[in-house]
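In: Prediction below, plus the sequence it came from.
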Amino acid sequence: MKKILQNLINGDISVEEAEKMLKTMQIVELEDFAKLDTGRDLRTGFPEAIFAEGKEEPELIKIIEECAKRGRVLITRLEETKYNNIEEKISNLQNDGYEFEYNRKARILLIKDGEIEKQGKIGIITAGTSDVPVAEEARVVAEEAGCEVLTSYDVGVAGIHRLFHQIRRMIEEDVKALIVVAGMEGALPSVVAGLVDVPVIGVPTSVGYGVGAGGFTALNAMLQSCAPGIAVVNIDNGFGAAVFASTIVKQIDRKGQ
């Protein structure tokens, strides 16, 4: 953007040319299979992530390499087998100073160029151990968004005595939002929302069987909650919960400055 504006000031391009370049610079086209939204970070505060499901390995490699030209890269829903297949083919990025950090449970690959300064805290709670993969997706994304994350896993309503100490710890640590991940009957976000004065983001998971299969019972229970202060994202959407929570934290931090 600075280069375009400088060329305009220098008289190297016209106003019309500058306008066209500014409109098109936010989209990078890769052949006929991908259009990268390079301006999303400026518009929304969080850069475009690469969703790995459904992408052929050669396509995924090209997208990763193009995104890496602009900085850190986050690839979600990347199965371990596919990661093992592409790891060597993108190893040239490590020669450029990038580090690979793959989280098998979260199915996320982070290609990073250093550590991010943390500001603001988010708490993540899961009902059961089976909900941890979705929670880990939320944790990695929230940390990549620049938030410090506190976690407490397997503290659901089946043994509710486990929950209270963990909530007390997070409130004492001054978390600004809580992500609560639960499958089965999805009761935990309602319980948590009745105990805290910070926003609660409920994440239903597809953990369950019988009438709870696929996560729809948990989703409906969270949407029907009688406890105020809950927002609910889609089933297994740890990514969306983390971006929403980090947006809340950043707004609070901005107002406090």
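Out: On my side now, so go ahead.
In: going forward, measure contacts and count neighbours with C-alpha atoms only.
Out: OK.
In: which residues in the chain form strands?
Out: Secondary structure of the chain (DSSP state E): strands located at 27-30, 34-37, 50-51, 73-76, 99-103, 108-112, 121-126, 148-152, 177-182, 200-204, 230-232.
In: where along the stretch 51-200 of the chain do the helices fall?
Out: For the stretch 51-200 of the chain, the helices defined by DSSP state H, counting those that start in this stretch cover 57-68, 80-87, 92-95, 132-144, 163-172, 188-193.
In: this is the comparison structure:
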Amino acid sequence: MHSTLEQRLSDLKHLPRPIYGQTEALPNKVIGYRHSHPWVQFSYAISGVLEVQTAQGRFIAPPQRAVWIPAGIKHRVQCSLHTQIRSLYIDNKVLADAPATCRVVEVSPLLKELIRAFGELPVEYDEGSAEGRLAAVLLDQLTHAPDMGLMLPLPTDKRLLKIVAQLQKHPDTSDTLSQWAQRLHVSEKTLSRLFVQQTGLTFRLWRQRLRLLNALPLLEQKHTVTEVALACGYESISAFIAAFGEHFGSTPGEFFKT
């Protein structure tokens, strides 16, 4: 199934219709190399946790969220176990005010049903019929889906890259920015300024977002809240629950139920 879809996409010089998509959800697949498409890609996580990585950051999509990937953006994809993905590809020519940056968006109940219904249409659907009108409504909903903010921005400074690489491998580490400054032979003030300048977040907030986003696959895999909190570097379970609720508007236990 994977190779057939990829072959079809690589063979296409243009999309047969403004929106092109698969009729069935694809199971978990890791695409470890960076690649891009000449069309917008909309990858929807039906179940599991989908992650898209670009030079700008990591975009994490739990169930009922999707990643909007503009045309030409080099990216790679990885998923948690048992993830099910449905992808749509959109011709740039039909996009007027669509997002120009990669983002994680909400899949509302309406959008979910539109994606399901569109998947039942033939590839070369009749644009002048009810099929075309359904595709037009779907396109409008896709381009106006609200941004969920589930993105971890990545810096470009070599010193910061050393820090974030280590933190991504070991999110539970409690090393301070001062300790990092000593190791890298630079002032803490310089590192602090660069973090805000290149990520829009302070070091503390960046690490907190990393930990919270890393918690999502673990929670989806049914690890206990205590296990997840400790794995993500929280010594206090209540602190983890409070931070999670502030960021996601839900408790860790309720997040995947909704």
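Out: It's in. Everything numeric in this text was worked out from a predicted model, so none of it was measured.
In: Provide the TM-score value for the superposition.
Out: A TM-score of 0.26 describes the superposed chains when it is computed by TM-score structural alignment, normalised by the length of structure 1; 105 aligned residues with a Cα RMSD of 5.6 Å.
In: hmm, back to that, closest one to residue 250 of structure 1 among the helices of the stretch 51-200 of structure 1?
Out: Taking Cα to Cα as the measure, the helices of the stretch 51-200 of structure 1 were each checked against residue 250 of structure 1, and helix 132-144 came out nearest at 11.2 Å.
In: quick revisit: could you export the strands of structure 1 as CSV, including distance to residue 141 of structure 1?
Out: Rendered in CSV, the data for these read as follows (distance: least, Cα to Cα, whole Å):
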stretch, distance to residue 141 of structure 1
strand 27-30, 23
strand 34-37, 18
strand 50-51, 12
strand 73-76, 8
strand 99-103, 11
strand 108-112, 9
strand 121-126, 11
strand 148-152, 10
strand 177-182, 12
strand 200-204, 14
strand 230-232, 17
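In: Now name the helix or strand holding residue 43 of structure 2.
Out: Element membership for residue 43 of structure 2 (DSSP states H and E) is strand 40-47.
In: Counting by contacts, list what that strand packs against.
Out: Using 3 or more Cα pairs under 8 Å, 6 or more residues apart in numbering; DSSP states H and E as the contact definition, the elements that strand 40-47 of structure 2 packs against are strand 65-69, strand 84-90.
In: So what angle separates the directions of the first one and strand 84-90?
Out: Using axes from the mean of the first three to the mean of the last three Cα atoms, to 10 degrees, the direction of strand 65-69 of structure 2 lies 40 degrees away from that of strand 84-90.
In: What lies in contact with strand 65-69 of structure 2?
Out: For strand 65-69 of structure 2, contacts defined as Cα atoms under 8 Å, 6 or more residues apart in numbering pick out 40-46, 52, 59-61, 101-107.
In: angle of the top helix by length along structure 1 against strand 200-204?
Out: In structure 1, with assignment by DSSP state H, the single longest helix is helix 238-256. Between the axes of helix 238-256 of structure 1 and strand 200-204, defined by the same axes, to 10 degrees, the angle is 170 degrees.
In: Give the other helices and strands that helix 238-256 of structure 1 contacts.
Out: Counting contacts by 3+ Cα pairs under 8 Å, 6+ apart, helix 238-256 of structure 1 packs against strand 121-126, helix 132-144, strand 177-182, strand 200-204.
In: same for the third one, what does it pack against?
Out: Strand 177-182 of structure 1 makes packing contacts with strand 121-126, helix 188-193, strand 200-204, helix 238-256 when contacts are defined by 3+ Cα pairs under 8 Å, 6+ apart.
In: again with the second one
Out: Helix 132-144 of structure 1 makes packing contacts with strand 121-126, strand 148-152, helix 238-256 when contacts are defined by 3+ Cα pairs under 8 Å, 6+ apart.
In: Which helix or which strand is home to residue 152 of structure 2?
Out: Short version: residue 152 of structure 2 belongs to strand 151-153, going by DSSP H and E.
In: what packs against that strand?
Out: For strand 151-153 of structure 2, the packing partners by 3+ Cα pairs under 8 Å, 6+ apart come out as strand 57-61, helix 203-220.
In: Minimum distance to residue 197 of structure 2: which of the ones you listed has it?
Out: Using Cα to Cα, these put helix 203-220 closest to residue 197 of structure 2, at 10.9 Å.
In: So which bits of the following helix or strand past the closest one are buried?
Out: Reading on from helix 203-220 of structure 2 to the C-terminus, the next helix or strand found by DSSP H and E is helix 225-231. Residues of helix 225-231 of structure 2 classed as buried: 225-226, 228-231 (neighbour count, 16 or more other Cα atoms under 10 Å).
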